[in-house]
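[1] the amino acid sequence is not available; the structure is as follows:
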C-alpha cells in the first residue's frame, strides 16, 4: 500500500511541519485532555438555555467594575484574587465550576481555575471568555438588565444557532 506524503515541501522549509505532528495516539490523548479542561461559550450557552440545573456553575473571575460592564446571566462573581478566601462561601465542591474572564488575551480564568482546583473543586475554563460570549450574540447582564448584541459573523453563524462543529 502506498501512502501520500503530508506535504511535498521539505519539512525544514515548511513552518507548519518544521516540528512534525504528534502521533495519532498522542494527539488523541492531548485533545481528550483539552476537552476535560475547557468548554466553549456555545456549549455553555446551550447548557444554560436548556433550563433546569446544568450540572455546573459559571464563575466570573473579573473585577467588580468589569462585572458591572456585563456578565453571563446567573454567573457567580468571584475575582481571581479572592478565590482562596471566598470560594467555600460561594461554591459547592460537589458542583463543577466553569471559569471565565475577559477573553483569549486574559489568563484570569486560568488562574482562577488553578486556584479552585488547588482547593479541591472540579473546574473547566470557558474558552473565549466574556468577549466571545458577547461576540457570539448570547445575552449578558448589566445593572440595567439583560442585553444582547448581534452575533459577529467572524465568530458565529448568522443564519443558524448551530455552527456544525
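    That came through, no problem. All figures in this text were calculated on a predicted structure; none of them were measured in a lab. Residues are numbered from 1 along each chain as shown.

[2] use CA for all of it now, contacts and neighbours both
    Will do.

[3] next, residue 39: secondary structure please.
    Following DSSP: H, G, I helix; E, B strand; the rest coil, the label given to residue 39 is strand.

[4] second one coming, line it up with the first:
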C-alpha cells in the first residue's frame, strides 16, 4: 500500500539535482539574506516591493522601497545594470515578488526572490524596523 506522497514516484536523482539547483538561481531565503547583511557581505539590493505605508510600518533594515507597480527604468537609474535585486513582499500569500521579478527581468536586471517575505523574516525571529526608526538610526 502506497501513500499519497510516494504514489507519484520521485524524479531520478539527476533530474532532482537539476531542478533544485535551478531553483537557487531564482530564489534565496530569509536566513541567507540575514546572514549576508549581518556579516557585511551584502552584494545585492534588498528591494521591498510593497506599498510605502506597509514599508513604513515595518521592513527589513537596509531595504529600499519601490512598489512593484513603480519599477521602471526611471526608478532604477541610480543602480548599475548588473545590480542584483532581491525582492520581497508580505509573504507566501502575496505575489508582489513575482510581479516585481517579472518587471525587473523585462528591464534586463538580475533578480532573485526572497522566499517567505516579511512573514518568513518574522518566523525566523529576525527584527523589522519602522521607517521613522530607520531614519533616526541613519542620520
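    Arrived safely, thanks for sending. Being a predicted model, the structure only gives us computed values, none of them experimental.

[5] need the TM-score from the superposition.
    With the length set by TM-score structural alignment, normalised by the length of structure 2, the two chains reach a TM-score of 0.88; 134 aligned residues with a Cα RMSD of 1.6 Å.

[6] what ranges do the helices span in structure 1?
    Secondary structure of structure 1 by DSSP state H: the helices cover 24-37, 41-49, 64-69, 83-90, 108-118, 129-135.

[7] residue 102 of structure 1 is nearest to which of the ones you listed?
    helix 129-135 (5.0 Å; Cα to Cα).

[8] tell me, that closest one lands on which residues of structure 2?
    Aligning helix 129-135 of structure 1 against structure 2 (TM-score structural alignment) gives residues 117-123.

[9] nearest residue to the middle of structure 2?
    residue 114 (2.7 Å; Cα atoms, centre = their mean).

[10] show me what contacts it?
    Shown in contact with residue 114 of structure 2 (Cα atoms under 8 Å, 6 or more residues apart in numbering): 27-30, 33, 86-88.

[11] cool, and residue 130 of structure 2?
    Contacts of residue 130 of structure 2 (Cα under 8 Å, 6+ apart): 55-59.

[12] do I have it right that residue 129 of structure 1 meets residue 104?
    Yes. Residue 129 of structure 1 is in contact with residue 104 according to Cα atoms under 8 Å; the separation is 6.6 Å.

[13] neighbour count winner among those two?
    Legend: neighbour count by other Cα atoms under 10 Å for residue 129 of structure 1 and residue 104, higher for residue 129 (25 against 16).

[14] which non-adjacent residue is nearest the more buried one?
    Take residue 129 of structure 1 and drop its neighbours on the chain: the residue closest to it by Cα to Cα, 6 or more residues apart in numbering is residue 103, 4.1 Å away.

[15] residue in structure 2 paired with the one you found?
    So, by TM-score structural alignment, residue 103 of structure 1 is matched to residue 91.

[16] contacting residues for that match?
    115-120.

[17] tell me which of these persist in structure 1.
    For these, the contacts that are reproduced in structure 1, applying both residues aligned by TM-score structural alignment, their matches' Cα atoms under 8 Å, are 115-120.
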